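Asker: Dropping a prediction and its sequence here:
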Amino acid sequence: MKTLPPPFLARVTEEDFEVEEIGDEEDVRPGEHLHLWIEKRGLATDEACRRLALALDRRGADIGYAGRKDRRAVTRQWISVAGADEERAREIDWPDLRVLRAVSRVRKLKPGMLRGNRFRLRLRAVDGDLWPRAEARLAELARDGLPNAFGSQRFGAGGDGDRLGLALLERRFEDYVRGICTPPHAPDTPAVAELGERLVSGRGLRSADRLAARLPRELAPVARQLARRRGDWASAARAAGRTRLLLHLSALQARVFQGVLARRGPAPGEPEEGDRTCGHRPPSPFERSATGPLPGWKAPLASGRPGRIERAVLAALGVDPAAFKRLLPGCSPRGARRPLRVPVLGLEVGGSGVERTLAFELPAGSYATTVLDELLNACAQGGR
């Protein structure tokens, strides 16, 4: 059977995907934290923070940000740096990162301190016969909201970060360590391959620290801990770092949420009896939406039919919310609720022929790639 081309191409270049953070700044008092408005391209937020810390002679703990931004994109966002020299910061103008503005503020930026993001996307090789279906779906999203699915990037390079999260939750620390030391969760390098062989055979772990200098930054502490305390898989997992552990646990939480979203039907955000709901700021076209679980040891579940769906998904995935408690030091997620739909604001559609542009705003934590998925699905339903 002949494979048909996609109805459009997205993210052909980094410039095809632009993201601009919408801050939620309330406290504008000057202080010790220098807030930098940066533009980066082809660079992950964590890597941008690491390079800024090096350039400004600051520790990693001095750096803060409100939200991670896509790597394969041109993105603008705020980064805070405690005690940084403003003149030195303003001089940063690298090919993939530059400082556009610097202001003094009293508070360090922390995850969640933003309202949302403004996206501008360029679509290429657009199929003119199918584009009307995409435009019709965009109008529906602007009216009814976007199903608030997580993007594939939430689940990591291999798309199975939730599997590692489940290994953590079930305290299968050996499986977790083996997983993070194996591609695609680790770079495919000779040193990583050698560490993987030692993990499989169980031989040579006492000298694993000798590999540390050739391993990626995030795996070097794991190798040293394996050498220091052979067989103590919990401590080796902890050596991966709190950020990485929470990343895999959040992937597991996201998998539960996706399962609930899929079972809610065609209008997942419409509140039902038993739902736990959340409000939306104006100018959202709807005031309240149903929420789904990001499970943890304290977050409540819904009741009624929504609650039965949530419990069925948890059971199917083998996730026990109580198991999140006292999991590892600093890694015991309380859980949360996430809207099952979000407003798509300020929608603008431009371009013509085989090239179109989209611009819109989404709340913090929502994905522009989910909008693209909705358009692809709408075009697929239209046939060829």
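Answerer: It's in. Residues are numbered from 1 along each chain as shown.

Asker: CA only for contacts and neighbour counts going forward, please
Answerer: Fine.

Asker: The lengthiest helix in the chain: how far from the chain's middle?
Answerer: When every helix of the chain is counted residue by residue (DSSP state H), the longest turns out to be helix 242-263. The offset between the C-alpha centroid of helix 242-263 and the centroid of the whole chain comes to 10 Å, using CA atoms, centre = their mean, to the nearest Å.

Asker: for that helix, packing partners?
Answerer: Using 3 or more CA pairs under 8 Å, 6 or more residues apart in numbering; DSSP states H and E as the contact criterion, the secondary-structure elements in contact with helix 242-263 are helix 161-169, strand 288-294, helix 304-317.

Asker: So which of the ones you listed is the most surrounded?
Answerer: Mean neighbour counts were compared across the helices and strands packed on helix 242-263 using mean count of other CA atoms under 10 Å; the top stretch is strand 288-294, at a mean of 25.

Asker: Give me the distance from that strand to the chain's centre.
Answerer: For strand 288-294 - counting by CA atoms, centre = their mean - the centre lies 18 Å from the chain centre.

Asker: contacting residues around it?
Answerer: 250, 253-254, 256-257, 260-261, 268-272, 275-280, 299-301, 310, 335-342 (CA atoms under 8 Å, 6 or more residues apart in numbering).

Asker: Which positions in the longest helix of the chain come out as buried?
Answerer: Buried residues in helix 242-263, counted by 16 or more other CA atoms under 10 Å: 245-261.

Asker: Give the full set of residues in contact with the residue lying closest to residue 302 once chain neighbours are set aside.
Answerer: The spatial neighbour of residue 302 that comes closest, neighbours along the chain excluded (CA to CA, 6 or more residues apart in numbering), is residue 275 at 5.3 Å. For residue 275, the set of contacting residues under the criterion of CA under 8 Å, 6+ apart consists of 290, 291, 302, 303, 304, 306, 307.

Asker: Okay, one more to line up with it:
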Amino acid sequence: MMESPFDLERELGMQYYATITPGIGGALRTAPEDFIVEEISLEKKDTSGPYLICRLTKSNWELQHAVKEISRRLGVSHRRIGWAGTKDRNARTTQLISLYKVTAEEISALHIKDIALEPVGIANEQLSLGDLAGNRFDIRIRDADPEDLALRVAEVTDTAATALPNYFGLQRFGVVRPLTHRVGELILHGEYELAVATYVGKAFPYEKDDVQRARTAFWESRDPAIALRELPVQMSFERSMLSHLQSRPGDYAGALRQLPPKLLSMFVSAFQSYLFNCALSYRLSEGIGLTEPVPGDHLIFANGRTDTVTQQNIPAVSLHLARGRCNIALFMPGKDDPATVNCNDATRSMLNDLGITSEDFRRASVFVQTKFDGAWRPIAMKTDIQASVEGTCVHLAFSLPPGHYATTVCREYMKTDPIRMV
């Protein structure tokens, strides 16, 4: 186990690496073709229904913006489009989306740069987050440090077959502007003005100068007109919020509701992800391994069964973990009272320090119109990686279950500034 030296990772709770192997450095995503993601879909056999299922392939498109552009071109509400998983922007990604009462002929007439849509079936229900079996990745890390490169790659590959920390990756919190979880925290507190000001007005160094100026102007003045004059037209989410404030001054709750419901819900779920990362790092800081059961641990078995570790069953649990039959999991809190679930002390302490209760999640659930019930997440991920080295280029091919992050795998190899992975 080794600590991350990077402030950004530490701020997002990603404080440790599973390996002590020196990082290979390098860069991800020098081109979209260096980061290929293919969704592994669940089998569905519907023969009728109002939803057209299409295979969406895109490059250099953030999913929410791609959906908004597709809906604009079709002349339908973006709420009529559903998907199973959110994919990376700076990548070439393939996934399924569902479109309510849209025809294959309408899809064939669409022509959008770097977006391809192919009708593949129909369904009775809209695709929802989590309706997938996983994702396949084909990744190239370029310009890696050549010294003992093959040996370092092999050591991390071996560890990945056993256990890596199952952190939520940087893109969960925002790639250029990692503040999604902070907006979620403000929504939980009911501080809607500050939530809007943070989302629209907080500038980050990797943004263009004119964007930074526009954001800062709004942060300092709360005057939407100033920011609207300078924000680029493609920044449609921010502009829609600002336009609402211009027509209805002071209605910050209404401004937040201008965002697509799935994007709005991602703020609160990002905060849940942040809590998970921090709790996992706290566990590792205590010297407890990813596959080392301790009394009180919650277990999730492959067949859906759950159990709790006791002093008496540790030998049996250790055997189950070694054979991949179960996972140790941490609870991501939500509407359920932490006292009624096996919530770990670190998470409970963080909630107390931040002044956030289950009632705050219930209020946010009504505001966002999304269930925030809380969920268990495995603390470890493991995957069999096909790795090869060609000069200073490292090629990785592997699959992950839903909700697991390929960048969390790549960071173990690279151990570099996270901005080089986005």
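Answerer: Perfect, I can see it now. Worth saying up front: this structure is predicted, and the values here are computed from it rather than measured.

Asker: related to what we said a few turns ago, need the contacts of residue 275 of structure 1 in TSV with distance to residue 8 of structure 1, can you?
Answerer: What follows is the contacts of residue 275 of structure 1, written out as TSV (distance: CA to CA, whole Å):
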residue	distance to residue 8 of structure 1
290	32
291	32
302	39
303	41
304	41
306	36
307	38
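
Asker: any chance of the helices and strands packed on helix 242-263 of structure 1 in CSV, plus distance to residue 132 of structure 1?
Answerer: Conversion of these to CSV gives the following (distance: least, CA to CA, whole Å):
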stretch, distance to residue 132 of structure 1
helix 161-169, 36
strand 288-294, 28
helix 304-317, 34
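
Asker: Residue 4 of structure 1: which of these is closest?
Answerer: Taking CA to CA, helix 161-169 is the member of these nearest to residue 4 of structure 1, at 30.8 Å.

Asker: Mean distance between that closest one and structure 2 after superposition?
Answerer: Using mean CA distance after the TM-score superposition for structure 1, helix 161-169 of structure 1 ends up 1.9 Å from its aligned counterpart in structure 2, as a mean over the superposed pairs.

Asker: what's that helix in contact with?
Answerer: With CA under 8 Å, 6+ apart as the test, helix 161-169 of structure 1 has contacts from 154-155, 173, 175-176, 179-180, 245, 248-255, 319, 323-324, 327.

Asker: Read off where that helix ends up in structure 2.
Answerer: Residues 180-188 of structure 2 are where helix 161-169 of structure 1 aligns, taking TM-score structural alignment as the criterion.

Asker: hang on, residue 139 of structure 2 is in a strand, isn't it?
Answerer: Yes - the assignment for residue 139 of structure 2, made by DSSP: H, G, I helix; E, B strand; the rest coil, places it in a strand.

Asker: and it, what pairs with it in structure 1?
Answerer: Aligned by TM-score structural alignment, residue 139 of structure 2 pairs with residue 121 of structure 1.

Asker: before we move on, what about residue 294 of structure 2?
Answerer: That one, residue 294 of structure 2, aligns with residue 272 by TM-score structural alignment.

Asker: who touches residue 359 of structure 1 in this structure?
Answerer: By CA under 8 Å, 6+ apart, residue 359 of structure 1 lies in contact with 118, 119, 120, 121, 346, 347, 348, 349.

Asker: Reduced to three states, what does it come out as?
Answerer: Reducing the assignment at residue 359 of structure 1 to three states with three-state DSSP gives strand.

Asker: Look up how far residue 127 of structure 2 lies from residue 41 of structure 2.
Answerer: Taken as CA to CA, to the nearest Å, the spacing of residue 41 of structure 2 relative to residue 127 of structure 2 amounts to 11 Å.

Asker: Neighbour count for these two, which is higher?
Answerer: More neighbours sit around residue 127 than around the other of residue 41 of structure 2 and residue 127, counting by other CA atoms under 10 Å; the figures are 20 against 14.

Asker: Residue in structure 1 paired with that one?
Answerer: In structure 1, the residue paired with residue 127 of structure 2 is residue 109, using TM-score structural alignment.

Asker: For residue 10 of structure 1, which residues are in contact?
Answerer: Going by CA under 8 Å, 6+ apart, residue 10 of structure 1 touches 16, 17, 121, 122, 123, 124.

Asker: Return the residue of structure 2 aligned against it.
Answerer: Under the alignment defined by TM-score structural alignment, residue 10 of structure 1 is paired with residue 28 of structure 2.

Asker: any idea how far that match is from residue 52 of structure 2?
Answerer: Distance, residue 28 of structure 2 to residue 52 of structure 2, by CA to CA: 34 Å.

Asker: again, but for residue 122 of structure 2
Answerer: As for residue 122 of structure 2, its distance to residue 52 of structure 2 is 5 Å (criterion: CA to CA).

Asker: Over to residue 61 of structure 2?
Answerer: The value you get for residue 61 of structure 2 to residue 52 of structure 2, if CA to CA is used, is 21 Å.

Asker: Show me which of those two is the more surrounded one.
Answerer: residue 52 (24 against 20).

Asker: Specify the local secondary structure of that one.
Answerer: When states are read from three-state DSSP, the local structure at residue 52 of structure 2 comes out as strand.

Asker: can you tell me which residue in structure 1 aligns to it?
Answerer: Aligned partner of residue 52 of structure 2 by TM-score structural alignment: residue 34.

Asker: my guess is that match contacts residue 88, does it?
Answerer: No - counting by CA atoms under 8 Å, no contact exists between residue 34 of structure 1 and residue 88, whose distance comes to 11.4 Å.

Asker: ok, back up a step: could you find the closest non-adjacent residue to the match of residue 52 of structure 2?
Answerer: residue 104 (4.6 Å).

Asker: contacting residues for that neighbour?
Answerer: With contact set as CA under 8 Å, 6+ apart, residue 104 of structure 1 has these partners: 29, 30, 31, 32, 33, 34, 35.

Asker: which residues sit in contact with the residue nearest to the fifth one when sequence neighbours are not counted?
Answerer: The shortest distance from residue 33 of structure 1 to any residue other than its chain neighbours is 4.3 Å, reached at residue 82 (CA to CA, 6+ apart). Contact analysis of residue 82 of structure 1 by CA under 8 Å, 6+ apart lists 32, 33, 34, 58, 62, 63, 108.

Asker: which of these has the most neighbours?
Answerer: Neighbour counts for the contacts of residue 82 of structure 1, by other CA under 10 Å, peak at residue 34, which reaches 26 neighbours.

Asker: mind checking what residue 179 of structure 1 lines up with in structure 2?
Answerer: Checking TM-score structural alignment: residue 179 of structure 1 goes with residue 198.
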